[in-house]
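Trainee: Can you look at this prediction? I've put the sequence above it.
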Amino acid sequence: MVDRPAWHRRVRSVLPPVLVALLLAGGCWSADPPRRPGGSPPAPSGGAAPEGLPAGTSEHTLTVDGRRRTFRVYRPATLARSAPAPLVVMLHGALGSGSQAQSSYGWNAEADRGGFLVAYPDGIRRAWAVSPGCCGPPARSNVDDVGFVERMVSAIASRTPVDPARIYATGISNGGMLAYRLGCDTTLFAAIGVTSATLLGPCPAPAPTSVIHLHGTADRTVPYGGGPGRRDNGGQGAMPADTAGPAVPALIDTWRRVAGCGAATVSVAGAVTTSAATCPEGRGVTLVTVAGAGHQWPGQPGPGGAAARALLDPPSPALDGTAVIWAFFRAHPGP
């Protein structure tokens, strides 16, 4: 019998009451003490965990399934420490990192304006396991990245109040695939925001979830029309990348059926076509199509370097993807 990865065995459940309590009030810190990027962890005083998360960026570690996992948290300096805050989990793409995602997609500035926390987790060897054939070493090793993200959210909530109705996940490419996986395998997130990605692997019984998906019609890595992209290798070898997914409009139709949405309203502004459907309990499912755009995050500089340029196309100036996703998140808290 094949040993399936944890995401394939996961059973959907209601958010545990103990986690809700942690999210609202904080509790015991289950990760290492926070440290500034490049610095050493502060020594605990009198054996107690340091209070709160510092303003700005702090770095943290968790041990999940015997693996040391790392992530960053950005806290705006003006964010109140007493009221529960929204949390956005930003998932980097293949060959990326939490640090790279933080510098590439404008979420810190959006958090300053919108008043929310941002978490930037790191995939093992710069990739995420989202299906048996994708992606890279985490897929080959059956890494439970869904479990890691859930543990990370709980750890953040143990240090600062987090609003359980306003926890969101977003990502690009392989990170967007993990955002879809989180929508399939958990009930933790009020909404997910996906850029240049698709759903891979089984998703037989997802709960109704708000979804916004941004995609370029000229994306050759994750084709808008579905099927394998230019880096697909059928899930073979040391770096498996079976990226063949459904056509993006069909995928969005599936999430609309799950959420019981009404007919979509379509609007066009230059190269951008927005198809937005309203769903029961305040949910929504929106597809933003960017004509002529490739594999990229619209309106943000993206990562630098030759490797990044080989993976990603120039960003479309037709819209600011970060602002669009956050506006959607803000309008769609959990019921």
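Mentor: Ah, there it is.

Trainee: Please make it C-alpha for all contacts and neighbour counts, starting now.
Mentor: Will do.

Trainee: Next SSE downstream of the helix or strand that contains Ala155?
Mentor: Assigned by DSSP states H and E, Ala155 belongs to helix 145-157. Next in sequence after helix 145-157, counting helices and strands by DSSP H and E, comes strand 162-172.

Trainee: for the following helix or strand past that following strand, packing partners?
Mentor: The C-terminal neighbour of strand 162-172 among helices and strands, as given by DSSP H and E, is helix 174-185. If contacts are counted by 3 or more CA pairs under 8 Å, 6 or more residues apart in numbering; DSSP states H and E, helix 174-185 sits against strand 85-91, helix 145-157, strand 162-172, strand 191-195.

Trainee: Apart from its neighbours in sequence, what residue is nearest Ala165?
Mentor: Gly334 (4.6 Å; CA to CA, 6 or more residues apart in numbering).

Trainee: what's the neighbour count on the one you found?
Mentor: Using other CA atoms under 10 Å, Gly334 has 21 other residues around it.

Trainee: Included below, for side-by-side comparison, is a second structure:
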Amino acid sequence: MTKPLPTVDMFEVTRLTRAGRLTEAMAMLRGTDPAAAPAGAEAPADGPRTLDLTPPDGDDAVWTLSGATARRAAGLAEKSLPEGMKAWRDRLPPALGDGDADRYGPAVAPGARFETRTFTNEAGSRAYRLYVPSRFRGAPLPLIVMLHGCTQSPDDFAAGTRMNEVAEEHGILVAYPAQSKSANASKCWNWFNGADQQRDRGEPSLIAGITREILAAFPVPAGRVYVAGLSAGGAAAAVMGETYPDLFAAVGVHSGLACGAASDVASAFGAMRGGASGGSPRRASGKGLPTIVFHGDRDSTVNPVNADQVIAQAQAEAALPTTVSQGTTPAGMRFTRKVATDAAGRAVLEQWTLHGAGHAWSGGSPAGSYTDPNGPDASREMARFFLQAAPGA
């Protein structure tokens, strides 16, 4: 009879490893009492019993293992994982570890700036990165606010989406707010919390505050501010469109969920598996913003039905003329594109279904995590949709 796998708190294992407490971490992985683990298990008998640690970089960072200690810890962890857990781990989407993607660095054109800033209000404080294209000379430019997915950082997200390159081509400002580990251990935006789905409260107030801070510092025309995101960031973008329709002119949701699809952690997992309970949540604002959606039909992290619910929530009118087209990228990925237009013939809803794709930014660069270079270029298509669907005054 197969012995059942132990229940392991991987967040606690990670915390103990980062704190240099490898004995306890290994004991947890083995399913034994940490207090019963033999002393000195962190190092081989013939090696030094010291830990190479890298000091924290920033308020939300932690001490991390480095050098030979990091390699030894990785080897011990690999040996200690039960076979069933290894199989579970290998099924996870391919994401780079914290900081790994940042070593590639996002594109910054000569003469452009990629600034690091911080915004603070009653809800807390968030760092953010701002890309200022080289062509900026004081004339008004549009702004796109990009919300990263879980475990990602602004640099990782910028590198993977290549949105800086698109911004350089079109002359666009791009902001990348950073979720902090103190707010969510996996750096996910808390789109599923009721308090983080309301205007002027929680994370929506922080993202809106960052946006307004940029508007105060740079000449951005009214009606030329857009928000987009991936996964948890895509769900947060949908929240921003619903709670701040006066601030954002259009929304891009990649592999995300509709605003109000969940109200807590339990319902979040349910929505990710099968969409919002009872179908698409009602619009909070009563005003549907132009919305573009990308979603892989093989996404096992966020069920593709959520893409339909995002579109349904954004649809302001009962019926809109819709055209459907299909295509294949040069890399061989098939896709279906649905475009709904308003009475003036302007595209207001656009849905891309990526056939065979999983949970990753379509057309992205392998320099970042959660990207699929084989798909259509979501960054360029979003920028095109934003500038055409909501051209502003």
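Mentor: On my side now, so go ahead. Computed from a prediction, not measured in an experiment: that's the story for all the values here.

Trainee: what TM-score do we get after superposing?
Mentor: Laid over one another, the chains give 0.68 as their TM-score (TM-score structural alignment, normalised by the length of the first structure), with 249 aligned residues with a CA RMSD of 2.6 Å.

Trainee: Need the three-state assignment for the counterpart of Thr61 of the first structure in the second structure.
Mentor: Residue pairing (TM-score structural alignment): Thr61 of the first structure is matched to Thr118 of the second structure. Secondary structure state of Thr118 of the second structure, per DSSP: H, G, I helix; E, B strand; the rest coil, is strand.

Trainee: Isn't Thr118 of the second structure up against Ala175?
Mentor: No: at 11.5 Å, Thr118 of the second structure does not count as touching Ala175 under the criterion of CA atoms under 8 Å.

Trainee: What's Leu117 of the first structure aligned with over in the second structure?
Mentor: For Leu117 of the first structure, the residue aligned by TM-score structural alignment is Leu173.

Trainee: show me the residues around the closest residue in space to its match that isn't next to it in sequence that make contact.
Mentor: Closest residue in space to Leu173 of the second structure, ignoring its immediate chain neighbours: Leu143 at 4.6 Å, by CA to CA, 6+ apart. The contact partners of Leu143 of the second structure, taken as CA atoms under 8 Å, 6 or more residues apart in numbering, are 172-175, 220, 224-226.

Trainee: Please, where are all the helices along the second structure?
Mentor: Under the criterion DSSP state H, helices of the second structure are mapped to 10-18, 22-30, 67-80, 83-90, 154-161, 163-170, 202-217, 232-243, 265-274, 305-314, 378-389.

Trainee: which position in the second structure aligns with Asp163 of the first structure?
Mentor: In the second structure, Asp163 of the first structure lands on Pro221 (TM-score structural alignment).

Trainee: ok, now how distant is that match from Pro376 of the second structure?
Mentor: Distance of Pro221 of the second structure to Pro376 of the second structure, given as CA to CA, to the nearest Å: 29 Å.

Trainee: out of those two, which sits in the more crowded spot?
Mentor: Neighbour count, other CA under 10 Å: between Pro221 of the second structure and Pro376, Pro376 has more, with 25 against 16.

Trainee: hang on, isn't the more buried one packed against Ala360?
Mentor: No: under the criterion of CA under 8 Å, Pro376 of the second structure is not in contact with Ala360, lying 11.8 Å apart.

Trainee: check contacts around Pro298 of the first structure.
Mentor: Per CA under 8 Å, 6+ apart, neighbours of Pro298 of the first structure: 315-322.

Trainee: Using CSV, lay out these together with distance to Trp107 of the first structure.
Mentor: Listed next are the contacts of Pro298 of the first structure as CSV, based on distance: CA to CA, whole Å:
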residue, distance to Trp107 of the first structure
Pro315, 16
Ser316, 17
Pro317, 17
Ala318, 18
Leu319, 15
Asp320, 11
Gly321, 10
Thr322, 7
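
Trainee: of these, buried ones?
Mentor: 315-316, 319-322 (16 or more other CA atoms under 10 Å).

Trainee: Looking at those residues, which is nearest Gln102 of the first structure?
Mentor: Thr322 (11.9 Å; CA to CA).

Trainee: ok now do that closest one, which residues does it touch?
Mentor: So Thr322 of the first structure contacts 105-107, 110, 298-300 (CA under 8 Å, 6+ apart).

Trainee: Return the residue of the second structure aligned against it.
Mentor: The equivalent of Thr322 of the first structure in the second structure is Ser379 (alignment by TM-score structural alignment).

Trainee: Then Asn174 of the first structure?
Mentor: The equivalent of Asn174 of the first structure in the second structure is Ala232 (alignment by TM-score structural alignment).

Trainee: That match: how many residues sit nearby?
Mentor: 25.

Trainee: Which residue comes closest to it once chain neighbours are left out?
Mentor: Leaving aside its chain neighbours, Ala232 of the second structure sits nearest to Gly149 (5.2 Å; criterion: CA to CA, 6+ apart).
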